Structure formats: structure tokens, C-alpha cells
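Asker: The sequence and its predicted three-dimensional model are supplied below.
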Amino acid sequence: MFRRTFWFSTGVAAGVWATTKVNRKLKQLTPESLAVSAANKAIETGHRIKDRAVGFAVDVRDNMARREAELGEALGIHEDPELPAPRRYPAIENRTQHKTYVIDSTTYSPNRNEDH
């Protein structure tokens, strides 16, 4: 009698454990869960790539400055401390942004050309 009870309880415990594992795995394989995990991995990969790119850019700038100094010494060219630093222009110009107003669920814009 004790052996049957032991094996019965062992079977029940194994069934509960297996059912729990299967249900967890099924929840991981739903489309929503797969989309979330893919998005998280994409974000992590993007951060990793950005960190490596920033490190690479810093290394390039350091080596470029070092090489320019070496070439300046070799050619006898020294930087003039009185000259201002070169200007950096933005890659994309800031354009004036037009504000849009919503009044009574109708959109109004101060830019008359947007309607035509």
C-alpha cells in the first residue's frame, strides 16, 4: 500500500512539474513574448554596437591627433595658439518648426502652405 501511494504521489508531482514547464515554454513562444524578446535583444545589440563605435571613434581621434603631432614635428609645423578652434557645422540644419493647434477636434496650422 505504501509503495503504491509513493509511486502515485511521485507521478502526480512529475505531472505537475511537467505541466508547469510546458506552460512556461508555451508562454515564451507566444507571438507577443517572442516580439518582446526580439525587441529586447535588438536594443541590447544596438547598445553594444554603439559602445563599440564610440570606443572606435575615440581611438581614431586619439590616433589622428597623435599622428598630426608627429607630422607637424617632422615638417616643422607648429599650431598657432592664437588661432580659434575650427567651427563645427551641424550635419542637419535646424529648420523652423511650425506649431499645430487643435481646437474642437480640428487641426489649425499657422503655415498656410500646409493646406495646399
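Answerer: Noted; the coordinates are in hand. Predicted, not measured: the structure shown is a model, and the values here were computed from it.
Asker: going forward, measure contacts and count neighbours with C-alpha atoms only.
Answerer: Noted.
Asker: What is the burial count for the closest residue to residue 107 other than its chain neighbours?
Answerer: Spatial nearest neighbour of residue 107, chain neighbours left out: residue 101 (5.7 Å); criterion: Cα to Cα, 6 or more residues apart in numbering. Per other Cα atoms under 10 Å, the neighbour tally for residue 101 reads 12.
Asker: do the same with residue 72
Answerer: Residue 72 has 13 neighbouring residues, counting by other Cα under 10 Å.
Asker: any chance you could map the helices in this protein?
Answerer: Using DSSP state H, the helices assigned to the chain run over residues 2-28, 31-75.
Asker: Of these, which is nearest residue 83?
Answerer: The minimum distance between residue 83 and the helices of the chain falls on helix 31-75, with 16.1 Å, by Cα to Cα.
Asker: relative to helix 2-28, how tilted is the closest one?
Answerer: Per axes from the mean of the first three to the mean of the last three Cα atoms, to 10 degrees, the angle that helix 31-75 makes with helix 2-28 is 60 degrees.
Asker: Give me the helices and strands touching helix 31-75, please.
Answerer: When contacts are defined as 3 or more Cα pairs under 8 Å, 6 or more residues apart in numbering; DSSP states H and E, helix 31-75 packs onto no helix or strand at all.
Asker: Take this one as well and set it beside the first:
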Amino acid sequence: MFRRTFWFTAGAAAGVWATTKVNRKLRQLTPESLAAQAADKALAAGHRIKDFALDVRDGMVQREAELGEVLGLNADPELPSPRRVAAIENSNDPKYSKNPTYVERSTYSYNRNEDH
């Protein structure tokens, strides 16, 4: 009698376990669950790609510093002095005077087709 009770209980437990497993798997295969899983995997892949890009950038900066040190490019060279901007107006030149009667005339006309 105990043997029958044991096997009945074991069968019932196995049935409950199998039913629970099947229901979980069915819930995982619904369209909403599949979409959520795909979104989670896409986010994880995005984070891995971002981490990879940051590692590559760090490696680039480190290698650039090493190359600059080896080639002597890291020394702070003295920058050339800034250029002075040429004056736009020349008060002695008649074309920049305030006299409106002056009209600049070209000595030749430019034809863009002559260059070909």
C-alpha cells in the first residue's frame, strides 16, 4: 500500500512539475514575450557595442600618446605669433574714399569661356 501511495505521489508531483514547465515555455513563446526578449537582447548588444567603442577609443588615445612620445610630438612647441589682419580701407586709395563719383573700371573684361 505504501508503494502505491509513493508512486501516486511521485506521479502527481511529476505531472505538476511538467505542467508548470510547459506553461512557462508557452508564456515565453507568446508574441509579447518574444518582443520583450528581442528588445532586451538588442539593448544588451547595444551596451556591448558601446563598451567596445569606448575601449577602442581609449586604445586609440593611448597609442596616439605613445606614438607622440616616441616621435617627439608631445613637446609643446611655441606657436607662431598670430598674423595681423590687413587693413581693408586705405584712405589714400580713391576707390576706398567716401566720394561716390569714383567708379572702378576694369582694364579687361573676363570671359569664363576663354580659359577652356
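Answerer: Yes, it's here. In this text the structure is predicted, and so the values were computed from the model without any measurement.
Asker: mind checking how far the residue nearest to residue 107 of structure 1 is from residue 108 of structure 1?
Answerer: Per Cα to Cα, to the nearest Å, residue 101 of structure 1 is found 5 Å from residue 108 of structure 1.
Asker: Reformat the helices of structure 1 as JSON lines; add distance to residue 81 of structure 1.
Answerer: Output for the helices of structure 1, formatted as JSON lines (distance: least, Cα to Cα, whole Å):
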{"stretch": "helix 2-28", "distance to residue 81 of structure 1": "62"}
{"stretch": "helix 31-75", "distance to residue 81 of structure 1": "14"}
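Asker: Map the residue nearest to residue 107 of structure 1 across to structure 2 for me.
Answerer: If you follow residue 101 of structure 1 across to structure 2 using TM-score structural alignment, you land on a gap.
Asker: repeat for residue 11 of structure 1
Answerer: So, by TM-score structural alignment, residue 11 of structure 1 is matched to residue 11.
Asker: quick one, what contacts residue 42 of structure 2?
Answerer: By Cα atoms under 8 Å, 6 or more residues apart in numbering, no residues touch residue 42 of structure 2.
Asker: what do we get in structure 2 for residue 60 of structure 1?
Answerer: Match for residue 60 of structure 1 (TM-score structural alignment): residue 60.
Asker: how many neighbours does its match have?
Answerer: For residue 60 of structure 2, using other Cα under 10 Å, the count is 12.
Asker: With residue 67 of structure 1 instead?
Answerer: The number of residues packed near residue 67 of structure 1 is 12, by other Cα under 10 Å.
Asker: now residue 26 of structure 1
Answerer: Neighbours of residue 26 of structure 1 (other Cα under 10 Å): 11.
Asker: nearest to residue 82 of structure 1, of the helices of structure 1?
Answerer: Of all the helices of structure 1, helix 31-75 comes closest under Cα to Cα, at 17.0 Å.
Asker: gap between the closest one and the chain center?
Answerer: Centroid separation for helix 31-75 of structure 1 versus its chain: 13 Å, with Cα atoms, centre = their mean, to the nearest Å.
Asker: Next one: residue 22 of structure 1 from residue 29 of structure 1, what distance?
Answerer: For residue 22 of structure 1, the distance to residue 29 of structure 1 - Cα to Cα - is 11 Å.
Asker: repeat for residue 17 of structure 1
Answerer: 19 Å.
Asker: Ok, residue 19 of structure 1 next?
Answerer: Residue 19 of structure 1 is 15 Å from residue 29 of structure 1, where distance means Cα to Cα.
Asker: Check residue 55 of structure 1 too.
Answerer: From residue 55 of structure 1 to residue 29 of structure 1 the distance is 36 Å (Cα to Cα).
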